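In: Sequence first, then the predicted structure, then my questions.
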Amino acid sequence: MILLNLIVSLVIIVRCAYSKPDFYLIETKNTIGKVHSDIRASDYPEKDTDDNSAESETSTEDIILDCKCGKENINVADRIVGGEDAEMLEFPWAVAIVMKGQTIYGDKFHYHVCGAVLISSKWVLTAAHCSHDDKGVDWKIENLSVRLGDHNQDVKNDTKIEIIREIDKFIIDPDYEKSSLDNDIALVKMDREVDLMLYTPVCLPELNKEYKGKAYALGWGWTKPGVINSHAKILQKIKIKIRPFENCKRQYPKVTERMICAGVLNGKKDTCKGDSGGPLTVRLKEYQRRHVLAGLTSWGNDPCAAPGFYGVFTKVSYYIDWIYQTIRDQTESVKFCQTE
């Protein structure tokens, strides 16, 4: 998250962490995934499915557990936030896509790549561009994992519930465009379930729901624009405002109706590299002030937090049918928390 006023330079950047760390990638022989380009066409459904297909005849059971989605672990209803540290486990749906690595001495660790958000017991959402590096080269799925229950990324298991889940499938929206970052959304299926009574998921929005006003963005991304690997150690939170589409379009002509702009005019609050795929949420009265997922951090101006420029987020409500259909086609039973 960024709190600096900077000279405006109208360069568009994606907001994943692409700089190469000082480690070697672990080449896993026992892989569970494929290179991303191999799974796009055949391993997940198109948005419009044939009702007569064999897949549509498969019945998937939705299991609604006795837990509430989008519920914070502390009450921060009206506190002013601006790129400050989140409380430990304040937002339990905030998770990370991490890369397996090891030092030249053989010590294994996980390196932060992108943000993500927990939506069910086995699924997280992230940005589609988190599947490849800044040159468009796809990561190998077996080198990526999902980290849940984290707070300070420099302190191992400081929350006492930090866990790593391997990735079973990384399913990119079939209409995703690397060049324009349109349809920048992906579903990630973890290899094992997590306990939703412990790891609270975010609430999903209604189809094509429009949101305005205050929103919350989270991430472990860069805190100093242009400074490589200046990731926040502790999960950061900012309160920003969702902006009208017309304002967004004037700023960025390539913005589509599948995107949201959010930020502040003075440029003191913004998402940045490493925050990609992380949640933009709104708190709604009809959800008892719990958090509903409005967007996923996608791209924005370079440098981040420049006055007069907002961050751009993938509009999640546009993809709700695709999200549910894909999950049900890939999972025998789906566990969610209650929305009411």
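Out: Everything's here; your move.

In: Please count neighbours and contacts with C-alpha atoms only from this point.
Out: Fine.

In: now the biggest strand by length in the chain, how far from the centre of its chain.
Out: Taking DSSP state E as the criterion, the chain has its longest strand at strand 290-302. Relative to the centre of its chain, strand 290-302 is centred 8 Å away, using C-alpha atoms, centre = their mean, to the nearest Å.

In: Repeat that for stretch 267-279.
Out: With C-alpha atoms, centre = their mean as the basis, stretch 267-279 stands 10 Å off its chain's centre.

In: where do the strands sit along the stretch 1-150 of the chain?
Out: Here the stretch 1-150 of the chain has its strands, by DSSP state E, counting those that start in this stretch, at 11-14, 24-25, 61-68, 82-85, 94-102, 108-118, 123-126, 144-148.

In: wait, I meant the stretch 201-340 of the chain
Out: Ranges of strands in the stretch 201-340 of the chain, per DSSP E, counting those that start in this stretch, are 213-219, 236-243, 259-263, 279-284, 290-302, 311-315, 333-338.

In: re the thing from before, angle of the longest strand of the chain against strand 213-219?
Out: Per axes from the mean of the first three to the mean of the last three C-alpha atoms, to 10 degrees, the angle that strand 290-302 makes with strand 213-219 is 70 degrees.

In: alright, now check it against this:
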Amino acid sequence: MLLSYRCIYSVLLTTIASIMVVLSSSASQSSLLPTVRKCGGANSAMGSSAHTMAMNLAAYGLLENRISTLEAPRKTHWSKKFLAKREATPHTAPYVVSIQMMTPDQGLVHYCAGTVINEHWILTAAHCLNSPQTVENSVIVAGSHDIHDHRGEAANIQMRHIDYYVRHELYLGGVNPYDIALIYIKRPLVFDEYVQPAMLPEQDAHPEGYGTLYGWGNVSMTAVPNYPHKLQEANMPILDMELCEQILARSGLQLHETNLCTGPLTGGVSICTADSGGPLIQQCCEDSFEQGNIVIGIVSWGKMPCGQKNAPSVFVRVSAFTDWIHQVISSATHIM
């Protein structure tokens, strides 16, 4: 019974970390206004409902993993390779947070990332918040570099419960567009050298050049995952949208005007499982201005195994939603 219980949660954690969700239990919302969801309640403890959720997610995950391989050669033996990510210099990205779920046997386990935009709000992907039950048992961990080093980083870490969250009302689940969400924490973050906010881009700006990906996502290019416990970074070139659209169309996938694509198309560098919700960052500005870090993208979806050739990484283009973010923060704060 104990072995079965652990297996269920192992599958659950693998599934909720996936960046390419093909099936979703969320239906389209009829209202065009943001829906604020409150977390917690009398039945928020993990119990039989969490057990049922794990079984459902496991069933979804099996089908998802079969579909998400897409163009990956079915009979090719994948050699043991790793993505060209590198450990970030500790605390040089103080706006990146780990979203972790409490499990009965492993404690807190990372499954998504997010970006601090002010002391109360975290920017992430909508698919990271697909399950209200998972969210209720999750926490935001800010100020951490090594997410396994709870003792050594105890003085740096700020942990917060998720009090409310808002997913974009047009997000339909899976690889659909509008994969953006905001998390609200009542107890504000305290900004210091370990925790700082990132800047939002101007509405409708179209970034060019390179961006830097940050996250604790899978670094394996094989079917066997390898999750680092220290924050990783990777420089990624921003792709021409028309080129990216043509490449993805070969796999029957559609790109939306609110998406952002990165390469390289030569393979070896990409987003991967558990990078979900994390940021793609560009530094601003000219030498005469105060330097800041702009979150230009949110990790949304990509192909598995990770790092294939001609397999762009797909982000939410944050500048398509800058006004939406400000509207949610302004309107939601008044009703909380």
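Out: Thanks, I have the structure now. Everything numeric here is computed off the predicted structure, so don't read it as measured data.

In: TM-score for this pair?
Out: After superposition, the two chains reach a TM-score (TM-score structural alignment, normalised by the length of structure 2) of 0.71; 262 aligned residues with a C-alpha RMSD of 2.8 Å.

In: before we move on, back to that, quick one: the longest strand of structure 1 to structure 2 mean distance?
Out: For strand 290-302 of structure 1, the mean deviation from structure 2 after alignment is 1.0 Å (mean C-alpha distance after the TM-score superposition for structure 1).

In: so that strand matches what in structure 2?
Out: Counting by TM-score structural alignment, strand 290-302 of structure 1 pairs with residues 292-304 of structure 2.

In: Stretch 230-239 of structure 1 too?
Out: The aligned range for stretch 230-239 of structure 1 in structure 2 is 226-235, by TM-score structural alignment.

In: on that earlier part again, to Val264 of structure 1, which of the strands of the stretch 1-150 of structure 1 lies closest?
Out: Distance to Val264 of structure 1, taken as C-alpha to C-alpha, is lowest for strand 82-85 among those, at 10.5 Å.

In: How many residues are close by Pro21 of structure 1?
Out: Pro21 of structure 1 has 15 neighbours, counted by other C-alpha atoms under 10 Å.

In: show me what contacts it?
Out: By C-alpha atoms under 8 Å, 6 or more residues apart in numbering, the contact list for Pro21 of structure 1 reads Tyr111.

In: That one and Lys273 of structure 1, how far apart?
Out: Distance of Pro21 of structure 1 to Lys273 of structure 1, given as C-alpha to C-alpha, to the nearest Å: 14 Å.

In: Tell me which of the strands of the stretch 1-150 of structure 1 is the most buried.
Out: Highest mean neighbour count of the strands of the stretch 1-150 of structure 1: strand 123-126, a mean of 27 (counted as mean count of other C-alpha atoms under 10 Å).

In: give me the stretch of structure 2 that it matches.
Out: Mapped onto structure 2 using TM-score structural alignment, strand 123-126 of structure 1 spans residues 121-124.

In: Superposed on structure 1, what's the mean shift for the matching stretch?
Out: So stretch 121-124 of structure 2 averages 0.5 Å relative to structure 1 (mean C-alpha distance after the TM-score superposition for structure 1).

In: circling back: the strands of the stretch 1-150 of structure 1 into CSV, with extra columns for distance to Ala294 of structure 1?
Out: Listed next are those as CSV, based on distance: least, C-alpha to C-alpha, whole Å:
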stretch, distance to Ala294 of structure 1
strand 11-14, 19
strand 24-25, 34
strand 61-68, 17
strand 82-85, 19
strand 94-102, 14
strand 108-118, 12
strand 123-126, 12
strand 144-148, 21
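
In: Nearest to Ser37 of structure 1 among these would be which one?
Out: For those, proximity to Ser37 of structure 1 was assessed by C-alpha to C-alpha; strand 144-148 is nearest, at 15.1 Å.

In: Show me what counts as buried in whatever helix or strand comes next after the closest one.
Out: With elements assigned by DSSP states H and E, the helix or strand that comes after strand 144-148 of structure 1 is strand 163-172. For strand 163-172 of structure 1, burial by neighbour count (16 or more other C-alpha atoms under 10 Å) applies to Ile164, Arg165, Glu166, Ile167, Asp168, Lys169, Phe170, Ile171, Ile172.

In: Quick check: what element follows strand 163-172 of structure 1 along the chain?
Out: Following strand 163-172 of structure 1 toward the C-terminus (DSSP H and E): strand 186-190.

In: mean deviation of that next one from structure 2?
Out: Relative to structure 2, strand 186-190 of structure 1 is 0.5 Å off (mean C-alpha distance after the TM-score superposition for structure 1).

In: which ones are touching Ser98 of structure 2?
Out: His110, Tyr111, Cys112, Ala113, Gly114, Ile140, Val141, Ala142, Ser144, Ile147.

In: Identify the residue of structure 1 aligned to the second one.
Out: Residue mapping for Tyr111 of structure 2 onto structure 1 gives Val113, with TM-score structural alignment as the criterion.

In: Pull the number of nearby residues for the closest residue to Asn130 of structure 2 other than its chain neighbours.
Out: Excluding the flanking residues, the one nearest Asn130 of structure 2 by C-alpha to C-alpha, 6 or more residues apart in numbering is Ser26, at 6.9 Å. Residues lying near Ser26 of structure 2 (other C-alpha under 10 Å) number 13.

In: repeat for Ser30 of structure 2
Out: 8.

In: For Cys7 of structure 2, see how far away it is.
Out: Applying C-alpha to C-alpha, the value for Ser30 of structure 2 to Cys7 of structure 2 is 37 Å.

In: repeat for Gly173 of structure 2
Out: From Gly173 of structure 2 to Cys7 of structure 2 the distance is 26 Å (C-alpha to C-alpha).
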